[in-house]
Every structure is written in structure tokens, then in C-alpha cells.
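*Asks:* whatever this is, show me its structure:
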Amino acid sequence: MMLDDPEMREMAQDELREAKEKSEQLEQQLQVLLLQKILMTNVTPSSKSEPEPAATKRRCSRAICSVCTAVMPKPAAGG
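*Replies:* The predicted structure follows:
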């Protein structure tokens, strides 16, 4: 068997150790990137009187567009 050979065992242990170190480094990088994303999504605009960005404005009306109806948000109850 491969692990019966001392050189192969040592080489496998070295590779495993290196892979664990790399995994820990990647996990730390991922945590930093996720934290940055969370912080960026929690940023609130300084003024609520600014116009709504074009990307978030509704382009369809339920009354005239049947293509979008299935994915459009439903109106709040009572409103």
C-alpha cells in the first residue's frame, strides 16, 4: 500500500498540511470579502429625497403587462 512507504507517507502528510493551510487562508479571505459585502449592502443613502435609481424603478404595470405579472411584488394588504 502507498502509506506503507515512509517517503510516500511523508509526502502525503506534507500535501495535506499545505492543503489545510491554503484552506484556512482562503476561508479568511472569504470572510473578509463577505464582511465587505455585508457592510456595503447596509450603507444607507444620506438623503431619502433623492430620486429612485432607474435600475430599481418599476418598468411595467400589472394592468398592461402580463409578462411581468408573475414576478412582480404583490401590493400590501389594504393599500
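
*Asks:* C-alpha only now, for contacts and for neighbours.
*Replies:* Fine.

*Asks:* what's the neighbour count on Leu39?
*Replies:* Neighbours of Leu39 under the rule other CA atoms under 10 Å: 10.

*Asks:* OK, contacts around it?
*Replies:* Contacts for Leu39 (CA atoms under 8 Å, 6 or more residues apart in numbering) come out as none.

*Asks:* another for comparison:
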Amino acid sequence: MQSLLQNGEKITPKQWKAEIQSLQSEYDSIGKEQSKTATELAYAEVVGYNKKNLERELQNESRQHNRQQSRTKRREEEI
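*Replies:* Below is the predicted model of the structure:
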């Protein structure tokens, strides 16, 4: 199409339609790829959030366990 325009030739309606169809199919494939990429990015964000949340929960459980152990030791020492 660009070669026709550069040479100054006229473009027929059939050529325009063919170009439009070509560009539309390219646009559709790019749109699908973008949608797939956006979905994968969302999955990555969820996994990252879940990882941080799990680390936080494990740290809280560890602190709680350590507190219980220290409380138990204090009670045993008092007795």
C-alpha cells in the first residue's frame, strides 16, 4: 500500500478494503495479545500479593508462638 502511495498511483476501493481487512486482523491479534498480557500481569500481581501476605501471616504465627513459649517459661519460673 505504501509503495502505491509513494509512486503516486491511485488506490482502488478493493485495495482499500484489502488493506482495512489486513489492518483489522492485525489489530485483533494485537488486542488478543494485549488482553493475554494484561491477564498474566494480573496473575503476577495476585501471586506477589499472596506471597507477601503469606510471609506476613507466617511471621505473625512465629511471633505468637514465641510469645506463648516465653509466657509459659515465666509461669514455670514463678512456680
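
*Asks:* against structure 2, where does whichever strand or helix holds Met11 of structure 1 fall?
*Replies:* Here Met11 of structure 1 is covered by helix 6-41, with elements defined by DSSP states H and E. Mapped onto structure 2 using TM-score structural alignment, helix 6-41 of structure 1 covers residues 30-65.

*Asks:* chain center to that stretch: distance?
*Replies:* In this view, stretch 30-65 of structure 2 has its centroid 10 Å away from the chain centroid, taken as CA atoms, centre = their mean, to the nearest Å.

*Asks:* report the buried residues of it.
*Replies:* Buried residues in stretch 30-65 of structure 2, counted by 16 or more other CA atoms under 10 Å: none are found.

*Asks:* tell me the mean distance between it and structure 1 once they are aligned.
*Replies:* The superposed stretch 30-65 of structure 2 is, by mean CA distance after the TM-score superposition for structure 1, a mean 0.6 Å from where its aligned residues fall in structure 1.
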